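Asks: the following block contains a protein sequence and its predicted model.
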Amino acid sequence: MAKNKGVRIVITLECTECRSASASEKRSPGVSRYTTEKNRRNTTERLEIMKFCPQLNKMTLHKEIK
């Protein structure tokens, strides 16, 4: 039997500065992404969290993507 879709959903957080940063500023190519869960009932809007970006080697804003 399949379970009902729960309240908690898996989301992906992507670095906002990696997309606009040039290659000379980055330590390695690519975009920093984290996966996490959020409660759909408590947090209806998209998440924005400060997290560490290993490509830029600093704390940056990570936004929820689809």
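Replies: Looks like it came in fine. Numbering: from 1, shown residues only.
Asks: every contact and neighbour count from this point should use C-alpha atoms.
Replies: OK.
Asks: you'd agree Glu48 is up against Glu64?
Replies: Yes. Look at Glu48 against Glu64 with CA atoms under 8 Å: they come within range, at 6.4 Å.
Asks: and the comparison structure, right after this:
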Amino acid sequence: MAKKGTRVVVTLECTECRTVPPSEKRSPGVSRYTTEKNRRNTTERLELKKFCPQLNKMTIHKEIK
């Protein structure tokens, strides 16, 4: 039986995809990644620099609910 730990699955969403008009994107939509974080060590929301395939560049991805 698995232990119930402090790790939770979080979703990271691109911050620039919502503000850029669709004509400047490679494809429609918003870039999202899923990852795990330790709730005990990281209480605030995650912000990671990840690759956004819609914009074809590195952007900041923030944790969403």
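Replies: Everything's here; your move. Everything quoted here is computed from the prediction, not taken from an experiment.
Asks: list the TM-score for the superposed pair.
Replies: Once superposed, chain against chain, the TM-score is 0.94 (TM-score structural alignment, normalised by the length of structure 2); 65 aligned residues with a CA RMSD of 1.2 Å.
Asks: what about Glu48 and Glu64 of structure 1, which has more around it?
Replies: Counting neighbours by other CA atoms under 10 Å for Glu48 of structure 1 and for Glu64 shows that Glu64 has the greater number, 19 against 15.
Asks: the more buried one in helix, strand or coil?
Replies: strand (DSSP: H, G, I helix; E, B strand; the rest coil).
Asks: still on that earlier bit, okay, and the common contacts of Glu48 and Glu64 of structure 1?
Replies: With contacts taken as CA atoms under 8 Å, 6 or more residues apart in numbering, Glu48 of structure 1 and Glu64 have Leu13 as neighbours in common.
Asks: how about stretch 25-40 of structure 2: buried residues?
Replies: 30-32 (16 or more other CA atoms under 10 Å).
Asks: so where does Thr43 of structure 1 fall, helix or strand?
Replies: Assessed by DSSP states H and E, Thr43 of structure 1 sits outside every helix and strand.
Asks: and for it, the neighbour number?
Replies: The local packing of Thr43 of structure 1 (other CA under 10 Å) involves 9 other residues.
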